[in-house]
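Enquirer: All I have is the shape, not the residue letters:
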């Protein structure tokens, strides 16, 4: 007598419990997996050049302030294009940005690798920043299209994990490429990775603009037949933008991005190379370990933010990062530098998705898109002004004083948020409804 084999359990149920949290969304929702693959490819390229970009720029005989501009020009493109690209996506669709973004990034990276002077490098970095803005804006809108309010943070957090994974595998590769084939090689490899992301997006990622159009049409219908459609109160966006909570979180986000680009990506490599004589390969390995710590602690950080509140993540994280900057500023050898780098990675990991979650908590329902756009702009301001500002300070004094000033800015943002901002209580886990079908 034939026996019927028992049905196989879904793959997610066969995973160890500790893997279900980070991998569950990817296995449950194919659309999320597709965008996460593209994010890994794009961000791996960004990670490849992170430890060598300051060293490459320094070869042109410029100071720390000019070296910092290589990051600021990248951020300036994002700052200028975030809103126009969002409007472009609303009119012509998400795939336009998701496909052309990696292409433009690849062109900018390859051009950077062939730069013959600092002006050339700054121009190509602006092009690469434009491509990054195109992809990241398209990805954020895509994630919003395929999710709903009960699972949107989970989706964004998963894509953030993909972003961190891409960044984590890049620095070690960049360091090895630079040591064996020169400082131009990482830029060429980054361009190739971006082209792979473009091909993947073109063939695998579907258009989702119709989902947004359907939601907009549904929201325009009044809840009571015959009643006028709801209209957002005038100046509500201004009240939100000037509220104490949003101003406080904007200061924190600006300080986080300033620290990321000025402290970590500009002053740390220069300090290690010039004061400690650290090779690109060793520096790349240090950056890789820091990024891997961020990946590992992303899920626990999200749990802390949801279970105990956003401030329990944001405030300790900011304080620990500030302490790490002071440790790096006083490092006179490898042990203190490595300890400062480890403390920095732990502190940066504590925040996780908490700043974005806090912004979503305080945003009015009808202003969520604008709120998240303003949130990203706050980060891009810090991204842009940090490297030249602290680079100029380092030129006038020393790398140590530049890192210490970074610590002061981070501590000030932390204390401001602690005193001014209100706590928002995280909600418990909710049953996840099905994702909108593309």
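Expert: Perfect, I can see it now. Being a predicted model, the structure only gives us computed values, none of them experimental.
Enquirer: C-alpha from now on. contacts and neighbour counts both.
Expert: Will do.
Enquirer: how far away is residue 418 from residue 251?
Expert: 12 Å (C-alpha to C-alpha, to the nearest Å).
Enquirer: More neighbours: those two, which one.
Expert: Looking at residue 418 and residue 251 with other C-alpha atoms under 10 Å, you find the greater number of neighbours at residue 251, namely 21 against 18.
Enquirer: Give me the nearest residue to that one, chain neighbours excluded.
Expert: residue 413 (5.8 Å; C-alpha to C-alpha, 6 or more residues apart in numbering).
Enquirer: what do you get for residue 426?
Expert: residue 306 (4.3 Å).
Enquirer: residues contacting residue 41?
Expert: By C-alpha atoms under 8 Å, 6 or more residues apart in numbering, the residues touching residue 41 are 166, 193, 194, 196, 197.
Enquirer: what about it, which helix or strand?
Expert: Using DSSP states H and E, residue 41 maps to helix 30-49.
Enquirer: For that helix, what is the distance to the chain centroid?
Expert: Mean C-alpha position of helix 30-49 versus that of the full chain (C-alpha atoms, centre = their mean, to the nearest Å) differs by 12 Å.
Enquirer: rewinding a little: residue contacts, the residue nearest to residue 251?
Expert: Residue 413 touches 248, 251, 252, 255, 318, counting by C-alpha under 8 Å, 6+ apart.
Enquirer: got the contact list for stretch 301-317?
Expert: For stretch 301-317, the surrounding residues in contact (C-alpha under 8 Å, 6+ apart) are 346-355, 357-358, 414-415, 417-418, 423-428.
Enquirer: tell me which element residue 75 is part of?
Expert: Per DSSP H and E: helix 64-92 holds residue 75.
Enquirer: buried residues in that helix?
Expert: 64-79, 81-83, 85-86, 89-90 (16 or more other C-alpha atoms under 10 Å).
Enquirer: Run the chain-centre distance for the helix or strand that comes right after that helix.
Expert: Using DSSP H and E, the helix or strand that follows helix 64-92 in sequence is helix 95-113. Helix 95-113 sits 17 Å away from the centroid of its parent chain (C-alpha atoms, centre = their mean).
Enquirer: Included below, for side-by-side comparison, is a second structure:
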């Protein structure tokens, strides 16, 4: 056993027994903590006599080691690599994270209110066509895609909290525009405003969730955040139909009010501390987008069909004489919620590739069931299977896209990744509407299954078998 150290001594303890790991008896602090670097990483030289052994040997004191200094993260032009993380027991559900999840959920409940109402607004109130329905749905994603670079820069420079508050206000303005729109062109303009606000909320909330997550639980934090998104979109249609029963204006006013409440909650988010740089100045960041572009493409292919499903399932259900359209949305939302709650830590434990591979397979199978079994039971069964795949697809890909991200780059990396989700939201309804007009909904669902299979092929090519789940840097100002 090493000699006693005076208080405040920063030297690492010498292990009582070499090779002890994982907290077994005799393990030293430098062996349990991978961040600690020992003076002699290869251990004692072979053949050297132990302390007190043999005649003529000089008794040695405790081995001297280098002073401990925690690893420092600096903003650089390249990503910072860290050791693979393990799931920890640090608390995730602290007040700032809860506020972020609740505010995000309220905004996307408001967005979900538009889903069952918008097709009938276009067809009945404004006299549009099914193709116009797809274009109106996709307009919000177009503005979200175009503004993503600016939103990523704003989040990194001005803070995620400001971005979240501004996004809720802009989203409320876009929802109010749905009520006052007198023609399809005005409705498209309102959807463009809605898309801008929705993108700001998504980028800010997704980055805040990663900022506030303990080490080794970033995948779990992302799962619950996207659970709030999908849960809001899934429950929003039921809320919208209930509000619309009291008048269309009530539905739009109620949706806008939810966004404003979310904005008020976001004002109470604290400012997280700056990352410790060890006294060294941060240098300008040149973001690296390779991982975000690849994983964003995968996420876009996986969510392409889901976006079209949300847009046209009211019309498809009407063709099947299913009047309770809200039940389909609740079924999809409930499946996503269940999968994400039960499997919240699965991406952290199994890695992005394994989880995403299973998710792509389930999505393709679900849409195949809808296409080949064109009945109400087929729609319900296919919805469960497809939504089960959607449950963990995006959280697992977020974990891969943000692994090893350098300080000052977080929001821009997340902005690039989520840009592809907006592209899928724009192209999914438009492509599905085009195929539905020229062929049938069954053919459109087959196209969605083909997109998921393409994503599976690219996943096996782009994501390594043991993808890193290393934690990102410490939180920057929100």
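Expert: Received it, and whenever you're ready, just let me know what you need. For clarity, every value in this text was computed on a predicted model and none was experimentally measured.
Enquirer: returning to that earlier point: neighbours around the counterpart of the residue nearest to residue 426 of structure 1 in structure 2, how many?
Expert: Aligned counterpart of residue 306 of structure 1 in structure 2: residue 348 (TM-score structural alignment). Number of residues near residue 348 of structure 2 (other C-alpha under 10 Å) recorded here: 24.
Enquirer: in what helix or strand does residue 215 of structure 1 lie?
Expert: helix 209-220.
Enquirer: Oops, could you answer that again for residue 192 of structure 2 instead?
Expert: helix 184-211.
Enquirer: average distance between that helix and structure 1?
Expert: Superposed on structure 1, helix 184-211 of structure 2 shows a mean distance to its aligned partners of 2.0 Å (mean C-alpha distance after the TM-score superposition for structure 1).
Enquirer: How far off centre is that helix?
Expert: 15 Å.
Enquirer: and the next helix or strand after it, what other elements does it pack with?
Expert: Using DSSP H and E, the helix or strand that follows helix 184-211 of structure 2 in sequence is helix 218-244. For helix 218-244 of structure 2, the packing partners by 3 or more C-alpha pairs under 8 Å, 6 or more residues apart in numbering; DSSP states H and E come out as helix 95-120, helix 184-211, helix 248-266, helix 325-342, helix 346-350, helix 376-401.
Enquirer: So for helix 218-244 of structure 2, what gets flagged as buried?
Expert: Across helix 218-244 of structure 2, burial judged by 16+ other C-alpha under 10 Å covers 218-241, 243-244.
Enquirer: what does stretch 366-380 of structure 1 give?
Expert: 369, 371, 372, 374, 375, 376, 377, 378, 379, 380.
Enquirer: show me what contacts the counterpart of the fifth one in structure 2?
Expert: So that's residue 375 of structure 1. In structure 2, the residue equivalent to residue 375 of structure 1 is residue 417, according to TM-score structural alignment. Neighbour list for residue 417 of structure 2: 292, 293, 295, 296, 398, 401 [criterion: C-alpha under 8 Å, 6+ apart].
Enquirer: In this structure the second one contacts residue 415, no?
Expert: Looking back up the chat, that one is residue 293 of structure 2. No: counting by C-alpha atoms under 8 Å, residue 293 of structure 2 does not reach residue 415; the two are 10.3 Å apart.
Enquirer: still on that earlier bit, and the furthest pair within the contacts of residue 417 of structure 2?
Expert: 293 and 398 (11.3 Å; C-alpha to C-alpha).
Enquirer: More neighbours: these two, which one.
Expert: residue 398 (28 against 18).
Enquirer: What's the match for that one in structure 1?
Expert: For residue 398 of structure 2, the residue aligned by TM-score structural alignment is residue 356.
Enquirer: contacting residues for that match?
Expert: With C-alpha under 8 Å, 6+ apart, residue 356 of structure 1 has these contacts: 372, 375.
Enquirer: And the one 4 residues further on, by the same measure?
Expert: Shown here is residue 360 of structure 1, whose contacts under the criterion C-alpha under 8 Å, 6+ apart are 368, 371, 372.
Enquirer: And it, how close does it get to residue 149 of structure 1?
Expert: 10 Å.
Enquirer: try residue 22 of structure 1
Expert: Where residue 149 of structure 1 is concerned, residue 22 of structure 1 sits at a distance of 19 Å (C-alpha to C-alpha).
Enquirer: who has more neighbours, these two?
Expert: Ranked by neighbour count (other C-alpha under 10 Å), residue 22 of structure 1 and residue 149 place residue 22 first, with 18 against 11.
Enquirer: I'd guessed the more buried one sits against residue 156; true?
Expert: No: contact criterion C-alpha under 8 Å: residue 22 of structure 1 and residue 156 do not qualify, at 11.9 Å.
Enquirer: quick revisit: which of the contacts of residue 417 of structure 2 also appear as contacts in structure 1?
Expert: Mapping the contacts of residue 417 of structure 2 onto structure 1 (both residues aligned by TM-score structural alignment, their matches' C-alpha atoms under 8 Å) leaves 296, 398, 401 still in contact.
Enquirer: from these, which single one is nearest residue 438 of structure 2?
Expert: residue 296 (29.6 Å).
Enquirer: Would you mind listing the residues in contact with that closest one?
Expert: 397, 401, 416, 417, 418, 419, 420, 421.
Enquirer: Among these, which are located in helices?
Expert: 397, 401, 416, 417, 418, 419, 420, 421 (DSSP state H).
Enquirer: Arrange the residues you listed in TSV, one row each, with distance to residue 342 of structure 2 as further columns.
Expert: Formatted as TSV, those follow (distance: C-alpha to C-alpha, whole Å):
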residue	distance to residue 342 of structure 2
397	18
401	23
416	28
417	25
418	24
419	28
420	26
421	24
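Enquirer: thinking again about what came up before, now the contacts of stretch 301-317 of structure 1: which count as buried?
Expert: Using 16+ other C-alpha under 10 Å, the buried members of these are 346-355, 357-358, 414-415, 417-418, 423-424, 426.
Enquirer: ok, residue 376 of structure 1 - contacts?
Expert: Residue 376 of structure 1 sits in contact with no residue, where contact means C-alpha under 8 Å, 6+ apart.
Enquirer: how about a cut-off of 10 Å?
Expert: Residues near residue 376 of structure 1 by C-alpha atoms under 10 Å, 6 or more residues apart in numbering: 78, 79, 82, 137, 250, 253, 254, 257, 356, 370.
Enquirer: now it: how far from residue 135 of structure 1?
Expert: Taking C-alpha to C-alpha, one finds residue 376 of structure 1 at 14 Å from residue 135 of structure 1.
Enquirer: before we move on, what about residue 390 of structure 1?
Expert: Distance of residue 390 of structure 1 to residue 135 of structure 1, given as C-alpha to C-alpha: 28 Å.
Enquirer: likewise residue 26 of structure 1?
Expert: Counting by C-alpha to C-alpha, the gap from residue 26 of structure 1 to residue 135 of structure 1 is 20 Å.
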